[in-house]
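Student: Predicted coordinates and the sequence they were generated for:
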Amino acid sequence: MNRILTGQDMKKIDRNTIDYYGIPSLVLMERAALGVANEVMIREFINKEKVLIVCGTGNNGGDGLAVGRILLSNNVDVKMVIVGDYNQFSVETKKQYEILVKLNGPIVFYQEESFYHLVNEADVIVDAIFGVGLSRDIKGIYKEVIQTINGSKKYVIAIDIPSGIDANSGKVLGISIKANQTIALSAYKLGQVLFPGHEYCNEIKVIDIGIPLEAYKKIDKNIFTMSKLTQDMLPTRKPRSNKGSYGKVLVMAGSKNMSGAAYLSGLAAYRTGVGLVHIVTPEDNRIILQSQLPEAIITTYEFNNGCIEQNHMEKIKQAINNVDVIVIGPGLSTEIDAKTLLIETIKHGKVPLIIDADGLNIIAKNKDILKNHQQPIIVTPHPGEMSRLMNEPVQIILDQLIEKAMNMSEQHNVITVLKDSNTVITSPTRDIYINLSGNNGMATAGAGDVLSGVIGGLVAQGIETFKAAYTGVLIHGLAGDKAKESKGYYGMIARDIIQNIPEVMK
């Protein structure tokens, strides 16, 4: 588990570490500088490269000066530029500067013309201008400096966060450094994982700077991510078992002559390890589903005047009470029969429920459907569906992913999987997971149906619902990353994601 902190969180933790635990700020700065310097020095051709460190006057600049000193002592060709006035130095930055002066370090204050030449000469630029405390738009010489660096197309390493990104929201404060690599100090920052900040960070690596674990306990919000899938996140497999040992998933999906979503969701559940998949779908889909997914049990229904026939509804109710989890909504349509299915499922079902796609569109028009539900519910909207659920413009949803997901969870007592490039998962108890796996090749029809099946498969095998939600999103993203290796971004389809689920989970 990897923590994600806001800029304010990080300041509190730093202060707690220094004031309560007595670890001096300069010690933390030295640890940070060592970690960043190591990342610079592991570059393959660093012995032939020129490094330029661009420093501000705050503690991020102090980190940069310390990095420069360490690189100098390791015979790296390095120069340092300070943007700002000596009188604006923080206490720690002033100390780092004084050390370098005594060492006759190659350090100068910013001048436009000479800076342009220094940037052009450099192979690697380290951004140490602003840190996580930045809250105002960048203007003046700082804007000019960032424009020059970005225009150079040189390899840029940002210390903690690219200068210009709001550490609390990921927003660009006027202009920002476009880094090739970001070295996060101690923990991920929220602005690194939310867009557009995530794009400006590029590759992110977290380094330890010596903050004790106890210092994190002052933080209220539990925001986290996972960088890899571990065995303890997966369902247990027993040597002596049968298909009943690994749960049953009921997939209520598809509409007349539209069977693809049911197929993808059902197959994904099987590939996640579930023992049995039961699909409820219109009669028109029977033949194709039986041929494409013969492992599944198929129950179909027909219509009478636009409504599901009563005897078929009774069969569906029996199915609802004979499974461990229900996935409802993929390709379901928003017709009256689909609405009836959803209402009856919530009314009669006692097991966890995953509502996706058209199930969410039905709720958007009939919000009372979620009132007083008894079973755990996971909803999996994309921003467009969330916009309809919350009666908010899509851009507001995109700008406030965490807040809107949390609102949905608290207002309706559901786990919310708000799908985006970095999907946000929230619970009614205010746990927040942000997913960092996956890629833009997964922006393809059916990928959401696959996700609902993966989460359903995990819940059926006994994984607690919130854990199943974030683990399912992680597996889904990692499978997409595997698919990218063979199919690339352009050629990936939903079935490629499914085919790589076993590889990710083995």
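Tutor: Thanks, I have the structure now. Numbers count the residues shown, from 1 in each chain.
Student: all contacts plus neighbour counts: C-alpha atoms, from now on.
Tutor: OK.
Student: now the helices for the stretch 251-400 of the chain?
Tutor: Listed in chain order, the helices of the stretch 251-400 of the chain (DSSP state H, counting those that start in this stretch) span 260-271, 286-292, 310-320, 336-348, 358-365, 383-390, 394-399.
Student: Reformat these into TSV and put mean neighbour count and distance to F130 next to each item.
Tutor: Output for the helices of the stretch 251-400 of the chain, formatted as TSV (neighbours: other CA atoms under 10 Å; distance: least, CA to CA, whole Å):
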stretch	mean neighbour count	distance to F130
helix 260-271	27	45
helix 286-292	15	56
helix 310-320	15	56
helix 336-348	18	51
helix 358-365	22	42
helix 383-390	19	32
helix 394-399	16	23
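Student: among the ones you listed, which is nearest N60?
Tutor: Distances from N60 to each of those were compared using CA to CA; the shortest belongs to helix 394-399, at 27.0 Å.
Student: C-terminal to the closest one, which secondary structure element comes first?
Tutor: Note on helix 394-399: by DSSP states H and E, the next helix or strand toward the C-terminus is helix 401-412.
Student: got the angle between that following helix and helix 383-390?
Tutor: In terms of direction (axes from the mean of the first three to the mean of the last three CA atoms, to 10 degrees), helix 401-412 departs from helix 383-390 by 40 degrees.
Student: Strands of the stretch 101-250 of the chain, start to end?
Tutor: Taking DSSP state E, counting those that start in this stretch to define them, one finds strands in the stretch 101-250 of the chain at 107-109, 124-128, 155-159, 181-185, 188-189, 203-207, 222-225, 248-252.
Student: Give me the helices and strands touching the second one, please.
Tutor: Under the contact definition 3 or more CA pairs under 8 Å, 6 or more residues apart in numbering; DSSP states H and E, strand 124-128 sits against strand 50-55, helix 59-73, strand 155-159.
Student: Then the third one?
Tutor: In this structure, strand 155-159 packs against helix 59-73, strand 124-128, strand 181-185, with contacts taken as 3+ CA pairs under 8 Å, 6+ apart.
Student: among those, which is nearest N361?
Tutor: strand 181-185 (39.0 Å).
Student: hmm, back to that, so which of the helices of the stretch 251-400 of the chain is nearest I209?
Tutor: helix 394-399 (31.1 Å).
Student: about what we covered before: any idea which of the helices and strands packed on strand 155-159 gets closest to E410?
Tutor: Comparing the helices and strands packed on strand 155-159 under CA to CA, the one sitting nearest is strand 181-185, at 31.0 Å.
Student: next, the one to line up against it:
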Amino acid sequence: MKFVKAAAIREAEQQAIQANPPLAAEMMGRAGEGLARWVHFISLQAGITDRRVRLVAGPGNNGGDLFAAALMLEDVFFTPEVWLACSVERLQGASKYYFERLCDCDIPWREMVNEADWPLDATEPNAPPIFVDGLLGTGAQGAPTGVIRRAIDYLNAQSQVSLIVSADVPSGMDADTGAAAGAVVRADFTVTMGFPKAGMAAPAGWAALGSLSSVDIDLPREAAAQIPDGAPGIRWISEATVRDILPRREVAAHKGALGCVQLAGGSAQYPGAMVLAAEGATRSGVGLVQVTTAPASAAAIAARMPEVIVHGDYSADWPMNSKATALVVGPGLGRDPEARRFIARLLRETTCPLVLDADAIGVLEGRPDVVRSCPQPVVLTPHPGELAELLGQDVDAIQSDRQKFAMMAAEQTGAVVVLKGAGTMIAQEGQATWLNLNGNPGMACGGSGDVLAGLLGGLLAQGIPPVAAACAAVWLHGMAGDMAALQHTQAAMNARDIAVALPGAFKRVAVR
């Protein structure tokens, strides 16, 4: 999905509304419904039994989205209340319409037009578990002042103990640049309306953005098509993107028709890496998962995962499985001479798509060009340190321009490059870069990348093209990470929690 500039999306919406005036209320209703659905989803995943939701609204259309959301939330047995950071007289159009409906339904609200009306910058005792931010929208520029600034400070204080969901953009973020001139809401989740905004493609905004999702507000297709690209060369991986990628299972499907992924690696020093990669692979939809690994890993996998075919005879001369439709190498591999010889052999002889992760990238020893000789598609999944080593750069340089260096690696290797970390980038030579914006800092834990490698290999093995498989894998992995964090907190979650949450992530995009 393309990113768009704020002025361009506003113009498209205004033109559509001029042609069909009732569309204003219809689109706001869709936005409110989408917000309410996300609040409901978050509440269920986090096991929250307290049904209170406080919606903090401003005078613009974002505030109207919150009024519509409050109506929807009450319909599904939440207890919403609205805090209004402006006078009621400032509400206009569709926002006024939904506010009047809110009043008709006796949903409680408070008009808080003075800075003194807002509590001090400290966590409120007995605060609701979820807050929704709709103070400022895409038209806001400059540093927030007065009551709006005070309300932002209040929301950020509550974020210590409550979850914050921002509508469209976090209040205080410049929708075009991602920068914040002053105070900005630090959201856990942002639900953007229609297209993602150009500033969301910029690293400057990622700390405030949280995990990004979108709501289809039913902007007419003709109007949407005319909106110019606000971030040329970058595309966002949305829920809809992944839904279109995942294959539908045929009625007569059997395990042999659904692919076979072969995982190879797992040294005696890192026996758990193959366990986690196998966990990711078995939850990908692939028909068969086979693992060739060191004896220590083989025993652990065989004991934990009876559905996996395990061979404990890994060596550099290990015979590749002729039935494999994708191969994943690297988790726990090590960097000894035997590992180097093994990777060199695979790059010459593999007969199926190949995922190189972790040590399998490290043993390339700064020679990205050797990957080009591989007769099959290759996907590299480096973290910033591994990419820095591959390209002869330092990590700070990589992080300063992730898109540039991901594309540089793709051009030098001829591979699809998945640069992991906040704002995961998927690059292919000559193509737009795909950007993933879900997930959370709790995923920065040992083994998280192993789960991703196995999941990606399983998707590749089903015949999904490499870029599409990478997009689906990183989105599913990120969504599973968000679900794990809601269930266990970011601090206490681990890589196994991500793997266990993968079925729930699939349920977001697949019905069977």
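Tutor: Happy to help now that I have it. Here the structure is a predicted model, which is why all the values come from computation and not from measurement.
Student: that older thread, in CSV, list the helices of the stretch 251-400 of the first structure along with distance to I326 of the first structure.
Tutor: What follows is the helices of the stretch 251-400 of the first structure, written out as CSV (distance: least, CA to CA, whole Å):
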stretch, distance to I326 of the first structure
helix 260-271, 11
helix 286-292, 18
helix 310-320, 7
helix 336-348, 9
helix 358-365, 12
helix 383-390, 20
helix 394-399, 27
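Student: returning to that earlier point: tabulate the helices and strands packed on strand 155-159 of the first structure (CSV), appending mean neighbour count.
Tutor: Supplementary listing: those in CSV, determined by neighbours: other CA atoms under 10 Å:
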stretch, mean neighbour count
helix 59-73, 26
strand 124-128, 26
strand 181-185, 24
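Student: In TSV, list those along with distance to P162 of the first structure.
Tutor: Supplementary listing: these in TSV, determined by distance: least, CA to CA, whole Å:
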stretch	distance to P162 of the first structure
helix 59-73	11
strand 124-128	7
strand 181-185	7
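Student: And the ones you listed: which comes nearest I207 of the first structure?
Tutor: Closest of these to I207 of the first structure is strand 181-185, at 5.5 Å (criterion: CA to CA).
Student: and the angle from the closest one to strand 124-128?
Tutor: Between strand 181-185 of the first structure and strand 124-128, the angle formed by their directions is 40 degrees, by the same axes, to 10 degrees.
Student: By how much does strand 181-185 of the first structure deviate from the second structure on average?
Tutor: For strand 181-185 of the first structure, the mean distance to aligned residues of the second structure following superposition is 5.1 Å (mean CA distance after the TM-score superposition for the first structure).
Student: now that strand against strand 155-159, angle please.
Tutor: Put simply, strand 181-185 of the first structure runs at 10 degrees to strand 155-159, going by the same axes, to 10 degrees.
Student: what's strand 181-185 of the first structure in contact with?
Tutor: By CA atoms under 8 Å, 6 or more residues apart in numbering, the list of residues contacting strand 181-185 of the first structure from outside reads 32, 36, 156-162, 201-209.
Student: Likewise for stretch 454-462 of the second structure?
Tutor: Contact with stretch 454-462 of the second structure is made by 258-261, 263, 276-286, 289, 324-328, 353-355, 466, 469-470, 473, as judged by CA under 8 Å, 6+ apart.
Student: Try it again at 7 Å.
Tutor: Outside of stretch 454-462 of the second structure, the residues that reach it under the criterion CA atoms under 7 Å, 6 or more residues apart in numbering are 258-261, 277-278, 280-281, 283-286, 325-328, 355, 466, 469-470, 473.
Student: what's the spacing between it and its chain's center?
Tutor: Distance of stretch 454-462 of the second structure from the chain centroid (CA atoms, centre = their mean, to the nearest Å) equals 18 Å.
Student: re the thing from before, can you tell me which of the helices and strands packed on strand 155-159 of the first structure is nearest to L5 of the first structure?
Tutor: Smallest distance to L5 of the first structure across these (CA to CA): 10.7 Å, for strand 181-185.
Student: what packs against the longest helix belonging to the first structure?
Tutor: Among the elements of type helix in the first structure, defined by DSSP state H, the one spanning the most residues is helix 465-487. If you count contacts as 3 or more CA pairs under 7 Å, 6 or more residues apart in numbering; DSSP states H and E, helix 465-487 of the first structure packs onto helix 447-460, helix 494-505.
Student: how close does A224 of the second structure get to R304 of the second structure?
Tutor: As for A224 of the second structure, its distance to R304 of the second structure is 49 Å (criterion: CA to CA, to the nearest Å).
Student: Repeat that for G334 of the second structure.
Tutor: Using CA to CA, G334 of the second structure is found at 23 Å from R304 of the second structure.
Student: How about the most centrally placed residue in the second structure: what's its closest non-neighbour residue?
Tutor: What sits nearest the mean C-alpha location of the second structure, by CA atoms, centre = their mean, is N438, with 1.9 Å. The shortest distance from N438 of the second structure to any non-neighbouring residue, by CA to CA, 6 or more residues apart in numbering, is to S211 (4.2 Å).
Student: Just give me the neighbour total for the one you found.
Tutor: Using other CA atoms under 10 Å, the number of residues around S211 of the second structure comes to 21.
Student: any idea what Y433 of the first structure aligns with in the second structure?
Tutor: Applying TM-score structural alignment, one finds that Y433 of the first structure aligns to W434 in the second structure.
Student: Now for V395 of the second structure: which residues touch it?
Tutor: If you count contacts by CA under 7 Å, 6+ apart, V395 of the second structure has them with 384-385, 388.
Student: do that again at 10 Å, thanks
Tutor: By CA atoms under 10 Å, 6 or more residues apart in numbering, the contact set of V395 of the second structure is 383-389.
Student: Please convert those to CSV, extending it with distance to P319 of the second structure.
Tutor: Conversion of these to CSV gives the following (distance: CA to CA, whole Å):
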residue, distance to P319 of the second structure
H383, 29
P384, 32
G385, 31
E386, 28
L387, 29
A388, 32
E389, 29
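Student: which one of the residues you listed is nearest M408 of the second structure?
Tutor: Relative to M408 of the second structure, and with distances defined as CA to CA, the nearest of the contacts of V395 of the second structure is L387, at 10.1 Å.
Student: Quick check, the closest one in contact with K404.
Tutor: No - between L387 of the second structure and K404 no contact is recorded; they are 11.9 Å apart, counting by CA atoms under 10 Å.
Student: any common contacting residues for the two?
Tutor: With contacts defined as CA under 10 Å, 6+ apart, the residues shared by L387 of the second structure and K404 are I398.
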